[in-house]
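> Attaching a predicted model along with its sequence, questions to come.
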Amino acid sequence: MLLYGFGAVAQSKGGGGGGKDSTPDAFEFVDQTGVALNTTITSDPITITGIDTGSSIGISGGSYSRNGGSFTSKKGTAYNGDNIRVRLTSANTYDTTKSTTLTVGGVSGTFTVITLSDTLNTTPDAFSFTQQTDVALNSTITSEPITVTGINAPAPISVSGGAYAINSGGFTSAQGSVKAGDQVRAQVQSSDTHNTTTSATVTIGGVSGSFSVTTSAFITDTTPDAFSFTAQSDVEPGSTVTSNAITVTGINAPTPISISGGLYSVNNGTFVATAGEAHVNDSVRVRLLASTEHDVTTSATLTIGGVSASFNVTTKLNSNGAFLMPPASPGNPSFESEHFSGSNNCTMCHNNLTDENGQDASIETDWSSTMMANSARDPLWKAKVRSELNRNPHLADVINDKCTRCHAPMANFEARKKGEPLEILDNGFLNADHPRHNEALNGVSCTVCHQIKNSPDLGTLSKFSGQYDIDGSKTIYGPYDDLFPNPMIMNTGYTPVYSEHVKSSKLCGTCHNLKTPFVDESGTILSTTPESEFPEQMPYSEWEHSDFASVTPRSCQQCHMSRVNGVPISNRPMWLQRRDDFALHEFVGGNKLMLDIFNNNKEQLGILSNNFEETLQKTQDQLNKSATIETVTQSLANNTLDFTLKINAQTGHKLPSAYPSRRVVLHVTVKDAQGKVVFESGKINPNGSIEGVDADMDRTTFEPHYDLITSPDQVQVYEAIMGDSTDQVTYTLLRGAQYLKDNRLLPKGFNKATAPNDIKVVGDALTDANFVGGSDQIRYQIGGLSGNSYSVEAELVHQPLAYSFAQDLFVEPDAEVQDFKTMFNASTQKTSRIVLHTFSVSK
C-alpha cells in the first residue's frame, strides 16, 4: 500500500529554491497474505531515494531496520540510499489484517499482512510438466520446475516411476510435503530403446501431473567420427611397429572395417588383415612391418565405415653412426683467466690422493667424468639450445646468457665482466677459435664452486639461476680449517681458507634452482619478475621443504659426494695431515644415459676423461638407493588379482628431480604358473618409449596420475609435464609457463598442502590421499584370471630423457640435434632400473 502525507509537503519534488531536499521519492512495501498466526513478519527492503540530506524516520504499529541494523520503533534519521525493512507481529486469529506504517520525511508507506484462512486447503491448483522428446537413451532427464499454488497448509507429495526435488533439494522417491510457493521438479530415466516413452507421475494433495520423456527415433549411422594414428619415427629397420589405439565413435550400428599395408586388432584381439566388422567404442590398433632400409616411411591405411586414416612409420637416420658435425675441440684445461684457472692446473697437488685403505681419492680424476666437468660438452644441452634458438630467435641474448651461467660459468662470468657478447653455438663459446672457448669447455670447474662467496642471501631467490657472487680476491673456500696455504698461494695465486658454506646445500642451490622466463605463442615475454618466472628446476627448494633440511639434516653434498677417511687434501707437502670425512668429487646423480653417451663418443664430443666406467657404476648404485617397493595388500579371489604397492622415495628431493625431461616409471608384470605374461603395465621398448603411455603416442597429451590401475594401457609415470600459457602441453622451455602434471615422488617430510607454488604437486596426485611425502601407494585390480597362483614383478625404472621429450626435439633438422639423436639412438642406457620387487599370490 502507498500513503502520502501526515501533513502538507513544504514544496513539491523538483521545485526551485536550491535548498536541501529531505522529502524522499514515494515508496511501497509488498503486502503478504496467508501468513502464520502470531508470527513476526518482515517485509522486503525498500530503498530511500530523492533526498540529499538527512530525513526524519518513524513508524507506527511495528519496527524498522536501516541497512541491516537492529530493528527499532524509535524515531531516527534516514539518508539517501538507505535500505529499510519493517516488521510486525501477525494477528493471532485467522483472516485478520494487521499493518505498520513507515514515514520518512513526510512520505509514508504501509506494510500489511493477512493471516491464513481458518479453513485449511491442501488441494493445490492443477499443474503440468512440459513433456520432452528426442532425448538420449538410458539417460537421467529432469523437468522444468512447477510452482505449488492454491494451498494454505502443507500438502503431501509423492511420486511413481521416478523422483522429485523440492526447491534446490536433492531428488528423492520418498513421500514428503510441500507448501505454497515451493518449486517442484520431476526426474525420470529414459528408455534404453529408441522411440519409447517413460513417465514419472507427481501427486500433490491429490492432484497429479505426469512428466513424460520419449527417446529419439532410431536412425542407422555407420559412418564413424574421424580418427588418426600418431606417426612414429626413428624405428629400427625391419621391426614390427604397433600404433596407438583409436576408439570407434559416432556410429550406432556395426560397420565394415578393413586395412591395406598392414594388420589391425580390435579390442586387443589377434592382428588380422581380413575385413571385418567394428562396433561403437571398439578399440582398434594397427600394426605394420617397417622398411629394412634407413630413413624410409612405410604406411598402413585403416578404413572404418568409409573413413580412413594412415599409420606412418619412418626408420632411423644415420644408421652407420656418421655425424654431421666435425669432432669437437676438447679445449685446454690448463688455461688461466683473470678470475679462473683450468682444472688441469689443480691436478699436480689434488690428484694422486689415497684414503686410509689405499683407495684412489683423486679430486680431478673423480670430477672429470661427471656431468659438471662436461656440462658444456653435453650434446643434449647443445641440441636443446639450438632448438630454443630456432623457436624463439628474438630471445637469443636471454638464451645464451641463461644457459651458460651454469653450463659454461667461467666463460659467461669473464665475458659479462668484460662486456663481451654472449653466444654459445656457431661462432660462440663452443667454437675452438673463440677467446673464451677454454673457459667454456672446462665446465663447472674447481675455481667456480670454490670461489663462490658466502653472501648473506646465498640460498635465496636472488642467488638462484646462476646468480652467484665471485670477486677478484682469488679466495678458495674449502671445508677444512688448520690449513697450510703457502704452496697454493705461491704456485697459483689463490688463497685457501675454511668456510662452512661449501658444505651446505645453499651453495648447490645457486645452479640447482633454476627459474626461466616464458613467452606466449607470439614470442612475447609474459613473466615480469623473478618470482613469476617458470620453475624449470627446483631441487634445492624441494630439499628445503623436506625432512632432509631440518628433521634429519642431510645436505646435497652428503648424498652426492660419498665420504672416506684418511685423505690428505693435497699430495704436497708430504707431511700434510690426513683428513676424515673427505668428500669424493664424484658428484653422482642418476643420468646414466648421458654418461654412456660421453663414454662412447669421446672423440666426437671432445671428452678428456677415461673414468666413466667407474662413474657409471656409482650412478647405478645411487639409483639403487633412491627408492624401494613393498607389497601392502594382496589377494586372489573371484578371478581377480588385487594388490597394492607402496613406492618409498629415499631421495632428498623429488624423484625424479630437476630437468623436466626426466621420468620414473612403474613397470608391473603378472605371470601365470606356466610363466606366461597375463598382464603388463609399463612395458619399455628399446627406443625408450613406454607402451600405454599417452604422451609416447601423442605428444599433445600426457598420462594421468593413478591411484587404481585396472588395464595395461594405464601406467604410473612419475614426471613433470610442462604447460604453456594456453594450458597446452609444451616441450619448449621458453613456452613453459606452468606444470600441467607434477606427481614426482616426494621426499620424506614434504607436505604437499603447504608446498610453495614453485614446487607444488599438480594434477590428480594432489588429491590422492596415498601420495604423500616419502611414498605413494598404487592399487592394481586385474580381472579375468582363472588360475590358482600368479607371480608379480614390480620394477621402478628411471629415464633421463622421456621418449616424447626426445621426439619433440628430434623434429629439428640442425646438426647439433641430429648428432645427438644418433648418440641417443645408439645408447643402451635410455632406461635404468632403480629397484625390482617380486612376490607371488595364490588362492
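Good, I have the coordinates.

> Only C-alpha atoms from now on, for both contacts and neighbour counts.
Fine.

> right, and Thr201 touches Val159 too?
Yes. In this structure, Thr201 is within contact of Val159 by Cα atoms under 8 Å, at 5.5 Å.

> Which residues outside stretch 321-330 are in contact with it?
Contacts to stretch 321-330, defined as Cα atoms under 8 Å, 6 or more residues apart in numbering, come from residues 431-432, 441, 603-608, 815-816, 818-819, 822-823.

> ok, now with 10 Å
Identification of contacts with stretch 321-330 by Cα atoms under 10 Å, 6 or more residues apart in numbering yields 318, 374, 377, 430-433, 437-438, 441-442, 601-608, 814-823, 825-826.

> Give me the buried subset of those.
Among those, those buried by neighbour count (16 or more other Cα atoms under 10 Å) are 318, 374, 377, 430-432, 437-438, 441-442, 602, 604-608, 816-823, 825-826.

> Cross these against helices and list the overlap.
Among those, the ones falling in helices (DSSP state H) are 437-438, 441, 602, 604-605, 816-823, 825-826.

> Structure two is appended below for comparative analysis:
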Amino acid sequence: MAGLLMAAGPATQAAESQHRAIPSYCANAKSSGLPLPTSLPQDDYESRLKAFVKDRRYVNLGWCVDKETAGNLVRDTGPFIDGVYYGTHPAVRVYYSPEAMAWITGNRESPMPDGAIIVKEMFPPPAARYEGLSEDEVVDKLSNWTVMVRDAAGAKDGWYWAEFSRSGDQAHNEPLVHLNYPDAGFGQYCVRCHASAKHQSTFSTTRNIKGFPGEPIRYRVDDSWREGAVAAPHVHEPKNTQRGSHRMAGHGLSEFGKAPPRLGSPNPEFIALFSPGRFPKDAPLQLLPKETGDRVVAPGKGKPGFVTSDQCMSCHGGLNSQGLSGPNLFIALSPEYGDGYNLSHYGEWRWSPMGLAGRDPIFHAQLDSEISLLEKQFSSDPEKGKTYVRHLENLCFSCHAPMGQRQLSRDAETLDLDPLFKREYLFLTEDHRDDPYYKYGALGRDGVSCALCHSARSDKFASADIGKLRAYLTEVTTGRLPRGELGEIYGPLKEDDIAAEPMKNALGLTPKHDPFIKSSRLCGSCHTVNLPNVDQPIPPDQRTMLDDLPNDALFRPFKHTIEQATYLEWLNSAYQDEYPEFNKTPQHAQSCQGCHMPEGFTSADGKIHVQRLQGRIASVQDHTHPEADHLVEADGINVRYREEGISRHKFRGLNATLLMMFEQFNGMLGVRKDDFMTGAKGLSQALEGYVQQARDNTVDLEVQAAFDGANSLTVDVDVTNKAGHRFPSGVGFRRAFLELLVVEDGVDGERTLWSSGRTNTVGAIVDGDGNVLPTEFFDRDADGKEQYQPHHEVISRQDQVQIYEELIQDTKGDFTTSFIRRHKHVKDNRLLPLGWQLRGPFPDRYAELEYYIEATHPGQDAIRDPDYTDGKGRDRIRYEISLPEGTDPDKVSVRATLFYQSIPPYWLRQRFETAPHMPATQRLYYIASHLNLDGTLLEDWKLRLASVTAKPSR
C-alpha cells in the first residue's frame, strides 16, 4: 500500500519543467470569456461560472483534456481497495483552459496568468466503472464538477474555488437562513491539499493530459467495487454525493436547523415573572448574519492581517473518513458518517464561548443595557452620550469581537476609516461586501478566533520578573493582547518540528514557535478586565493611578474597578505556575491551558477514555497521499504523527445556557449545529461536555447530619472549590447556590419537610411555600432598603439561602448588573481557590500590586468567616432545622445539591427593564421566553454541579 501512495520523484518533476508544445487538438482553444471573479459580486460571478460549467462550454472551446487510457476516458485520483476509496477527488476527467496550458507547458515557477481555469469533471469511483463506455455514456454518469479560476487578487493562494452538482444545487431556498457551506469563493477548504503544491497550488501534470508523452498516474483498484464481488466489504458511500469524494476525504455536509421568526408559544411562567408588557408582541427580531459570511481570507496583495476561522478549519478541523487521511482527531462511534467526537482544534473551539463571543446574545443584551444607561445619563447632551457609546462599544468588542476591532484599529492608521469598532458592523451581511467596514464585521462575528491567540507574542511581559507582572497588568489586560510580527503565526512547536509550507502557500503566514501561547497571561488579557465607573469621576487632584488604567483617554478620568479577575484569582492560588518559588504547593501548579486545553478525553458517559490524543495536528496533502506530481519537498509538508502534545481547544467553563440558546435558536443566531469537516454533532457534544465539567471538575460536597432532639436537626455542609480560580468566576453575575432538602420517606413516596434553596421552573429561588423570595429581585423592605442574601455561616429559616455570588451597588445605592457602574461591593463570597492568601502570592510586594490583589478579596461578610478564608478553597455552612412534630427520624434523609446559574433571574429582569426598546434585548427576551429546558441538563434554569444525600445520626 505504501508504494501506491508515494508521490512522483524529482526526475519526473524536473523533466516536466521543460517547455513543451501544446498538442494540435487543443492548440487553438479559446478562452472562457468569463470576467475575473474579483470584478463581480460573488453571486453574479458564481451564477455565470455555474452556467459555463453545466453547459460544458469548455468542450466546445476546444480545451485540452486528460488522456484516454486503456479505453477509459476517466481516471482515478487514488486507489480503491477492499471497498474503500483513497482518492483526493472522485474519479475525474480534467479540462485545462489555454491560459492554464500555457503555464503548465512553460515555466511553472512564473505566476499563473489570471483567468486560467481548470475544470474537473467528477464521477463516482473507481474509474474502472467506465471502461469501454462511449463519450455520451461517460457524460451521462457525470455527477459534479470542481473548478479552479485563477485570480491572484482574490486571496493569497490565488484561486477562486467552486463545486457544482449536476443533479441539483444545494438548497438555497430556506425562507429564513441558509447555513450550508458555500459552493464557491476564495479561501475554500480545497487549499487543505492544494497548498502542498510546489507552485501555484496545482498538481497539474502533462503526463495526464492527452497529446503528451508518458503514462498517466494510475493506482491499484481491486474488484471490491463490483456488484456481487466475493466477500466484498460494504462500500461506505456518503449520504450526500454533492461533494463526491471530498466527503470521503473528510469533508462533511450537514442538514442545518433554522428558526422561524416566531416559534411556538412562550413559557407562561417566564412571561409572568419578566414583565411581558414591556415588549411589542409582533416586533421583528434582529437576526445575526449567517456564519457563511464570516469569511475573511488572506489578501492576494498587501500586508497580511487577521483571517477568519474557516481559513484554519481546512487543515485543523479534523477528518472523519474510512479512506484518505482519516480519521484524524476524530473518535468514530460507528460506520455512520459523522457519528463520533470531533476533537480537532477547530471542532471544539467552534462550540466554546470563545468561538461564539461575537454572536453571544447574552453579551449583546448586556451591551444594550449599558448603551441605554449611557444615553439616559447624557440625555441633556446627546452628542456627548454618543461619544461615550462609541468608545464603550469599541472597548467591549476588544474582547468580544477582537479581530475586527484590532484589524480596524490597525488599518485606520493608513486608511480613511474610523478606528472605533461599531456593533452595527456585525450586521453587515454578504449583501454589503462593498461597505468598507464589512470585513471588520465578519472578523468580529468570528469571536475570539484562531488567528487572534496565535498571532500573540510577548517578550516584554515574560513571567520571571514581578516588575514585569505589573507592566503586564497595566498594559495588556482589558483586551489588549500584544500582537507579534505581521506574516507570522505562533504556536507551541519548535520551528524545526513544523511543516510550514502549506500555511505559507495558503495564507502567507509563517508558523513560528513562541512560549507565550502556553502562558496563562495569554488568557489573562481578556480575563482581567479593568472598567470605568462612568458616574464616578476622579477629582483631578486624586488621579494617582491613571498609569494603571486602560488606555482609552475618554475613560481615564473615572474611578475604575476590576470587573473580571479570573487570571488574578488563579495567580493568587495554589495553581499558579508563573512564580514557582512562591508556590508552596507545586504539586497543584497548572496553567489555564492545563485545565481548559487538556490532552486527554473522556466521554460524558465514561465509556470512552483516551489518556492522550494522538494524530496529526494538521491535515494536509503530503507523501502519505496518492501519487501526485509537483509536491513541495517532503520536509516542508510532512506533518508528523504525534503520540503526545496535542492539546484540545475546548475552552469550557459552565455557561451551558449560552450553548442551549445556540442549540435551539441556531438559525436566529446564524450558526450551523453540525461540523462541516466531519459531520459530527458538535454543539450537542459540547453540551455533553458541560455535564462532565460540572460533575467532575467544579466542586465537592460533604454532608454531616445529626438529630439534637426529637425534632431538631443540625446539618453541616462543606463545599470545596476544585477550580483553579474563584467559583463562580468570570463576569460578576454568575452565581451558585445550595439547595438543602430534608425529606421523609412515606408510603406515597418522598415528602419534603424543610427546604432552603429550591427554585421554581424558571430558576427563581422560592421559600418553603413556593413563593419567590424577595431577595431574588432585591425587593425593598418596609424601610425602602433593597433585600439580598448575605453570606451565611448559619441558616435556620427556609427563606435563607447560601448563594455564592458578587453583588454590586451603583452610586445611587441600588443593586446593579452594569459593568461600568460598579461603585460598591456589597457582597462577594464566591468560593476562593485553594491556596488563596489575603496579601497575595508575593506578600512582600503587596503594596506594589495592591490594586490587583484586592480584586481577589472576598466581601465584607465572607472575609470574617474563618473556614471560608483559610486558604483551603472551601466553605462550611451549618443548618439548624426544626422539623414538624411527629417526624420519624428513621425515615428522614438530608440532600444537599449545589446548582449553578450563568444568568440568574435578577440579571434577566434588569436587562428587560433597562432596554426593552433595543433589538438585542428583544432578541434575548424572545429566546429566553421560548427556551425549552424540560428534560435537559438545565431543567428549571439551573445546572446541577454536585449532590450528596446523608442519613442523620441520632
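That came through, no problem. Quick caveat: nothing in here was measured; it's all calculated off a predicted structure.

> What would you report as the TM-score here?
Superposed pair, TM-score by TM-score structural alignment, normalised by the length of structure 1: 0.60. Supporting alignment: 540 aligned residues with a Cα RMSD of 2.9 Å.

> Once you drop chain neighbours, what's closest to Val610 of structure 2?
Nearest residue to Val610 of structure 2, sequence neighbours excluded (Cα to Cα, 6 or more residues apart in numbering): Phe601, at 5.1 Å.

> Glu603 of structure 1 too?
Of all residues not flanking Glu603 of structure 1 in the chain, Pro327 sits nearest, at 6.1 Å (Cα to Cα, 6+ apart).

> roughly how far apart are that neighbour and Asn431 of structure 1?
As judged by Cα to Cα, to the nearest Å, Pro327 of structure 1 and Asn431 of structure 1 stand 11 Å apart.

> now Ile684 of structure 1
Distance of Ile684 of structure 1 to Asn431 of structure 1, given as Cα to Cα: 38 Å.

> Alignment lookup: Ser369 of structure 2 to structure 1.
Taking TM-score structural alignment, Ser369 of structure 2 has Ser387 as its aligned residue in structure 1.

> which residues sit in contact with its match?
381, 393, 732-733, 808-814, 816-817.

> And those, which is closest to Glu613 of structure 1?
Trp381 (21.9 Å; Cα to Cα).

> tell me which element that closest one is part of?
Under the criterion of DSSP states H and E, Trp381 of structure 1 resides in helix 379-391.

> Return the set of buried residues in that helix.
Of all the residues in helix 379-391 of structure 1, those buried under the rule 16+ other Cα under 10 Å are 379-389, 391.

> Ok, stretch 478-492 of structure 2 next?
478-484, 487-491.

> Over to stretch 313-333 of structure 1?
Result for stretch 313-333 of structure 1 [16+ other Cα under 10 Å]: buried residues 313-319, 323, 328-333.

> Stretch 446-459 of structure 2 now?
Using 16+ other Cα under 10 Å as the test for burial, stretch 446-459 of structure 2 gives 446-458.

> okay, how far is it across it, tip to tip?
Start and end residues of stretch 446-459 of structure 2 are separated by 27 Å (Cα to Cα).

> do the same with stretch 418-435 of structure 1
This stretch, stretch 418-435 of structure 1, spans 12 Å end to end (Cα to Cα).

> Same check on stretch 683-692 of structure 1?
Terminal residues of stretch 683-692 of structure 1 are spaced 8 Å apart (Cα to Cα).

> which parts of that stretch are buried?
Neighbour-count burial for stretch 683-692 of structure 1 flags 683, 687-692 (criterion: 16+ other Cα under 10 Å).

> Out of those residues, which is nearest to Thr142 of structure 1?
Using Cα to Cα, Gly692 is the member of the buried residues of stretch 683-692 of structure 1 that lies nearest Thr142 of structure 1, at 38.8 Å.

> how near is that closest one to Gly682 of structure 1?
In this view, Gly692 of structure 1 and Gly682 of structure 1 are 7 Å apart by Cα to Cα.

> which neighbours do the two share?
Joint contacts of Gly692 of structure 1 and Gly682 (Cα under 10 Å, 6+ apart) are 712-715.

> Next up, the contacts around Pro573 of structure 1.
349, 484, 487.

> And for Ala451 of structure 2?
Ala451 of structure 2 makes contact with 305-309, 311-312, 403, 489-490 under the criterion Cα under 10 Å, 6+ apart.

> Now do the SS call for it.
Classification of Ala451 of structure 2 by DSSP: H, G, I helix; E, B strand; the rest coil places it in helix.

> For Ser804 of structure 1, which non-adjacent residue is spatially closest?
Ser804 of structure 1 sits nearest to Asp696 (Cα to Cα, 6+ apart), 5.1 Å away.

> Show the contacting residues for the most centrally placed residue in structure 1.
With distances taken as Cα atoms, centre = their mean, Lys741 lies nearest the centre of structure 1, 1.8 Å away. Listed by Cα under 10 Å, 6+ apart, the contact set of Lys741 of structure 1 reads 702-705, 718-723, 729, 761-766.

> Could you tell me where the helix or strand following the helix holding Trp381 of structure 1 falls in structure 2?
Using DSSP H and E, the helix or strand that follows helix 379-391 of structure 1 in sequence is helix 396-402. Here helix 396-402 of structure 1 aligns to structure 2 at residues 389-395, judged by TM-score structural alignment.

> compared with structure 1, how much does that stretch deviate?
Average distance, stretch 389-395 of structure 2 versus aligned residues of structure 1 after superposition (mean Cα distance after the TM-score superposition for structure 1): 1.6 Å.

> now the helix or strand Gly244 of structure 2 falls within: which residue numbers in structure 1?
For Gly244 of structure 2, the host element (DSSP H and E) is helix 244-248. Residues of structure 1 matching helix 244-248 of structure 2 are absent, with TM-score structural alignment as the criterion.

> Also stretch 101-113 of structure 2?
Across structure 1, nothing matches stretch 101-113 of structure 2 (TM-score structural alignment).

> same deal with stretch 150-164 of structure 2?
Aligned by TM-score structural alignment, stretch 150-164 of structure 2 falls on no residue of structure 1.

> Would you mind measuring the gap between the ends of stretch 861-878 of structure 2?
From its first residue to its last, stretch 861-878 of structure 2 covers 16 Å (Cα to Cα).

> Please tell me I have it right and Val762 of structure 2 contacts Leu933.
Yes. If you go by Cα atoms under 10 Å, Val762 of structure 2 and Leu933 touch, sitting 9.3 Å apart.

> burial measure for the residue mapped onto Cys523 of structure 2 from structure 1, as a count.
Under the alignment (TM-score structural alignment), Cys523 of structure 2 pairs with Cys508 of structure 1. By the measure other Cα atoms under 10 Å, the count of residues near Cys508 of structure 1 is 21.

> With that, I have no additional questions.
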